[in-house]
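Q: Requesting a structural model of the entry that follows:
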Amino acid sequence: MENGYVSPEMYATRLGSHGKITDLSSLFKLDPKVPFSICVVPKQATTDILLIVDLKLHQDDESSDFPVPLSDWTPGGIVEIPAEAIDLLSYDVYWACGTKAERAV
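A: Reported below is the predicted structural model:
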């Protein structure tokens, strides 16, 4: 088996590329345009369990409010997060997807 090989069964449920969103002053999407998941982590202790985020899923025509669990990976297949959709002063936000990708410029 070659190094880096992931079987189709493993690929369907695994994250293979990731990063931290450090700037949301403009639209966030990946290159290539692949669906991704996010994990939103509060910077302060909270009893909240989710955050409503304006985002676009892979079969949506436009972005709209979507409930995102805090401190866990969202099950949604996100393709875009509009500018300023998440307050990065209050939350750390991480992205991950099943293929090699990076933030689109």
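
Q: use CA for all of it now, contacts and neighbours both
A: Will do.

Q: so residue 9 is in which element?
A: Element membership of residue 9 [criterion: DSSP states H and E] is helix 8-11.

Q: just checking, what packs against the following helix or strand past that helix?
A: Heading C-terminal from helix 8-11, the first helix or strand you meet, by DSSP H and E, is strand 17-21. Applying 3 or more Cα pairs under 8 Å, 6 or more residues apart in numbering; DSSP states H and E, one finds that strand 17-21 contacts strand 91-97.

Q: what angle do the strand it packs on and strand 17-21 make?
A: Taking axes from the mean of the first three to the mean of the last three Cα atoms, to 10 degrees, one finds strand 91-97 and strand 17-21 inclined to each other by 160 degrees.

Q: and the next element down the chain from strand 91-97?
A: By DSSP H and E, the next helix or strand past strand 91-97 is strand 102-103.

Q: Another for comparison:
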Amino acid sequence: IDAAHAAGMQVLAAEGSGEWDLPALVQSAYGAGVAGGPDLTRPTLWVVGNEAHGFDGVDISRVDAQVAIPLYGQAESLNVAVAASICLYTTAMAQQSIG
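A: Okay, the predicted model is just below:
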């Protein structure tokens, strides 16, 4: 996290109870969302946790923000690889839109 910050990156954690909603950040990246949150068009390092236990026992207080991926239907959580893929792809698309 420190190395990412030193390189000018924001550090976001994918957390089910995150303070920011990923779709809202997408809308913000395209100029239609709530301002003041993380900017997906910036270089970003994503931190993801264990599927069953999240960040249990890990201090994520140094991240810039915690971001939730909304779940629809009866799913309780996402597989960590799926969650990481969603976050990375969403960020890449937001960055592509400004390029």
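
Q: what's the TM between chain one and chain two?
A: The TM-score (TM-score structural alignment, normalised by the length of the second structure) is 0.26; 50 aligned residues with a Cα RMSD of 4.5 Å.

Q: Assign residue 67 of the second structure to helix, strand or coil.
A: strand (DSSP: H, G, I helix; E, B strand; the rest coil).

Q: what's the burial count for it?
A: Residues lying near residue 67 of the second structure (other Cα atoms under 10 Å) number 24.

Q: gap between it and residue 14 of the second structure?
A: 5 Å (Cα to Cα, to the nearest Å).

Q: Can you tell me how far the residue nearest to residue 40 of the first structure when sequence neighbours are not counted is from residue 9 of the first structure?
A: With sequence-adjacent residues excluded and distances taken as Cα to Cα, 6 or more residues apart in numbering, residue 40 of the first structure is closest to residue 93, at 4.6 Å. Distance of residue 93 of the first structure to residue 9 of the first structure, computed by Cα to Cα: 27 Å.

Q: do residue 91 of the first structure as well
A: Distance of residue 91 of the first structure to residue 9 of the first structure, given as Cα to Cα: 33 Å.

Q: Who has more neighbours out of the two?
A: residue 91 (16 against 8).

Q: Beyond the helix or strand that contains residue 69 of the first structure, next helix or strand please.
A: Element membership of residue 69 of the first structure, judged by DSSP H and E, is strand 64-69. Per DSSP H and E, strand 64-69 of the first structure leads on to strand 78-80 as the next helix or strand towards the C-terminus.

Q: who does that next one touch, helix- and strand-wise?
A: strand 50-57.

Q: what separates the residue nearest to residue 40 of the first structure from residue 21 of the first structure, distance-wise?
A: Taken as Cα to Cα, the span from residue 93 of the first structure to residue 21 of the first structure is 5 Å.

Q: The two: who's more crowded?
A: The residue with more neighbours, out of residue 93 of the first structure and residue 21, is residue 93; 20 against 15, by other Cα under 10 Å.

Q: Can you tell me the number of residues neighbouring the closest residue to residue 48 of the second structure other than its chain neighbours?
A: Computed as Cα to Cα, 6+ apart, the closest residue to residue 48 of the second structure that is not its neighbour in sequence is residue 14, at 5.4 Å. As a burial measure, residue 14 of the second structure scores 25 neighbours (other Cα under 10 Å).
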